[in-house]
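1. The sequence and its predicted three-dimensional model are supplied below.
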Amino acid sequence: MTATEEIIEYLGDQIVSGKYKPLEKLPTERDLAIQLGVARGRVREALRGLSMAGLIEIKRGNGTFVKPSSEWMNSTTVKWAFCGQSASMEELFAVRDVLEKGVYNLAFDNCSNADLLIIEKDLSLISEHIKSDLSTYADCLDRFDLQLAKVARNVMFLSLFQALIILRRRNVEAILALKGSREQSLQLRKSIYTSFKNRDKKQALDAIDNFFDKAQQFVTDE
């Protein structure tokens, strides 16, 4: 995990957990850099990532403010922000890192036997359509991932995740166009499902970390 990703994960957790309240002004970039022991540039990148996720608003000259939770659900705003020329694959992965890991971790804690059956069916659907057209296969991945968000049983996380699925779609399709990416996307989700089925929290956390490490490595190698 990069320094920027670590900052995003830390601040994202602080916001979602309520330490920083809606409309509250965050510490300055300088103060955050001192507090976290990192360069101001890293803090600036992290704040941009959180802004893309819709969690904060950066007001030039006035500071950075936590957005009302109702606006976190605005997928149109998130998609618009991501599609700007300043958005990068690294920023997308940073946003996915804090949101998706949180969702999957909570999903593990709340997953029932009935949930496992649905997840298994969604996994089978991915396998069945691995040779289908790009859009259909991407839909299957979204279906599986969204089901995990539902299993988390957190309305806020679900709303954010729905927005993130829209935000990430273009890049997911770009990755899936690369050789071997479909097989990897299926295998990584199999690992997550298996860890849930085994009720092994460490295995689940390792599978989730591996999910993002492999995805980022795949893009970097290409």
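-> Received the coordinates, thanks.

2. Going by C-alpha atoms from here, please, whenever you check contacts or count neighbours.
-> Fine.

3. give me the number of residues near residue 132?
-> 12 (other C-alpha atoms under 10 Å).

4. again, but for residue 102
-> Residue 102: 18 neighbours (other C-alpha under 10 Å).

5. Run a quick neighbour tally on residue 180.
-> Residue 180, neighbours per other C-alpha under 10 Å, totals 11.

6. Going by neighbour count, which residues of stretch 106-126 are buried?
-> The neighbour-count criterion (16 or more other C-alpha atoms under 10 Å) identifies 106-108, 111, 115-116, 119-120, 122-126 as the buried residues of stretch 106-126.

7. Use this one as the comparison:
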Amino acid sequence: MEITPVKKVTITEQIMEQLATQIIDGKLAAGEQLPTERELAVVFNVTRSRVREALRALSLIGMIVIKPGEGTFVSDNKVLIPDKTITWIYHKELNNVEDIYAARQLIETDIYLSCFDRANRKIVAQMRKLINEIAADGWRKISSVEFLENLNNLDLYVGSECGNGIYFKLMQTLVLLRTESSIKILNSSAARKSAIMHREKIVCAFEEESRELLEQRLNEFFEDSLKSIIKK
């Protein structure tokens, strides 16, 4: 019989979880001011000290910004979510590779298509620059961590330019969730070569201004990724 140790959830953690969920779901928008500590204490039916602890913790992981004399605000959409935030929210899912893959296919496809719909020459030129950095001489010699960082730079850029702040946060989430499995896979030169090839084709679809081709390239990418996961 497998047993998972029971985790005691404190009042402070419960407040954090509720506020974090509101932010992640978009019910609290970027830049929106939160109620005062006194008001939150009344809503949660707790002491102000508990609210203060929860707000400080959320500020440390980058979800909110506390401005002395002004109030507490939800972090801007363009601000990268700290790794600790994502790890804390999704700690139970970090080892579920197939679920992470399914989420990637659904969300990353929409993010890339959304970016395509609003892409201009500047965006496409930056994507070309980033793919050239991924495929630069020496890609076989760098560590899998460094290679993954180059891949992440492209995906995060696309997320930042897709025109949807929630999508950008989701891309940041997926980038972190896939880290452990990707590092292992990218120890293989064949996997790196495949990653370069697929992203090159995706960027070319942007350059050719073909949404239909982009959808095809994205499907090919995820089909091949699924095959590699199943083999592992």
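-> That came through, no problem. As the structure is a computational prediction, the values presented were derived from the model and not from experiment.

8. TM between them?
-> The TM-score (TM-score structural alignment, normalised by the length of structure 1) is 0.64; 157 aligned residues with a C-alpha RMSD of 2.3 Å.

9. related to what we said a few turns ago, in helices, which of the buried residues of stretch 106-126 of structure 1 appear?
-> Cross-referencing the buried residues of stretch 106-126 of structure 1 against helices under DSSP state H gives 106-108, 115-116, 119-120, 122-126.

10. gap between the most centrally placed residue in structure 2 and residue 159 of structure 2?
-> Centrality entry for structure 2: nearest residue to the mean C-alpha point is residue 172, 1.6 Å, by C-alpha atoms, centre = their mean. Taking C-alpha to C-alpha, to the nearest Å as the criterion, residue 172 of structure 2 is separated from residue 159 of structure 2 by 8 Å.

11. do the same with residue 73 of structure 2
-> 23 Å.

12. Show me which of these two is the more surrounded one.
-> Per other C-alpha under 10 Å, whichever of residue 73 of structure 2 and residue 159 has more neighbours is residue 159, with 26 against 20.

13. Give me the aligned partner of that one over in structure 1.
-> Matched by TM-score structural alignment, residue 159 of structure 2 corresponds to residue 149 in structure 1.

14. close enough to count as contact, its match and residue 155?
-> No. Counting by C-alpha atoms under 8 Å, residue 149 of structure 1 sits too far from residue 155 to count as a contact (9.1 Å).

15. May I see the buried residues of stretch 207-221 of structure 2?
-> Within stretch 207-221 of structure 2, the residues that count as buried by 16+ other C-alpha under 10 Å are 207, 209, 213-215, 217-218, 221.

16. which residue numbers in structure 1 go with it?
-> By TM-score structural alignment, stretch 207-221 of structure 2 lines up with residues 197-211 in structure 1.

17. chain center to that stretch: distance?
-> Relative to its chain's centre, stretch 197-211 of structure 1 lies at 16 Å (C-alpha atoms, centre = their mean, to the nearest Å).

18. can you pull out the helices in structure 2?
-> Taking DSSP H to define them, one finds helices in structure 2 at 11-24, 37-44, 48-60, 83-89, 97-117, 121-134, 144-160, 165-177, 179-185, 189-207, 211-231.

19. What residue in structure 2 is paired with residue 112 of structure 1?
-> Using TM-score structural alignment, residue 112 of structure 1 lines up with residue 120 in structure 2.

20. how near is that match to residue 127 of structure 2?
-> According to C-alpha to C-alpha, residue 120 of structure 2 stands 11 Å off from residue 127 of structure 2.

21. before we move on, what about residue 172 of structure 2?
-> According to C-alpha to C-alpha, residue 172 of structure 2 and residue 127 of structure 2 sit 17 Å apart.

22. same check, this time on residue 229 of structure 2
-> According to C-alpha to C-alpha, residue 229 of structure 2 stands 26 Å off from residue 127 of structure 2.

23. still on that earlier bit, to residue 66 of structure 2, which of the helices of structure 2 lies closest?
-> Closest approach to residue 66 of structure 2 among the helices of structure 2 (C-alpha to C-alpha): helix 48-60, 6.8 Å.

24. Over which residues of structure 1 does the closest one lie when aligned?
-> Under TM-score structural alignment, there's no match for helix 48-60 of structure 2.

25. got a list of contacts for that helix?
-> Residues from elsewhere that reach helix 48-60 of structure 2 (C-alpha atoms under 8 Å, 6 or more residues apart in numbering): 11-13, 15-16, 20, 37-38, 40-41, 64-66.

26. try 6 Å this time
-> Helix 48-60 of structure 2 has contacts (C-alpha atoms under 6 Å, 6 or more residues apart in numbering) with 12, 16, 37, 41, 64-65.

27. what's the most distant pair in those?
-> Between any two of those (C-alpha to C-alpha), the greatest distance is 18.5 Å, for 41 and 65.

28. hey, which of the helices of structure 2 is tucked in deepest?
-> helix 165-177 (a mean of 21; mean count of other C-alpha atoms under 10 Å).

29. Let me know the angle separating that helix from helix 11-24.
-> 120 degrees (axes from the mean of the first three to the mean of the last three C-alpha atoms, to 10 degrees).

30. Now helix 165-177 of structure 2 on structure 1. Mean distance?
-> Its aligned residues in structure 1 lie a mean 1.3 Å from helix 165-177 of structure 2 after superposition (mean C-alpha distance after the TM-score superposition for structure 1).

31. Report the mean deviation for stretch 201-219 of structure 1 after fitting onto structure 2.
-> Compared with structure 2 after fitting, stretch 201-219 of structure 1 has a mean deviation of 0.9 Å; criterion: mean C-alpha distance after the TM-score superposition for structure 1.
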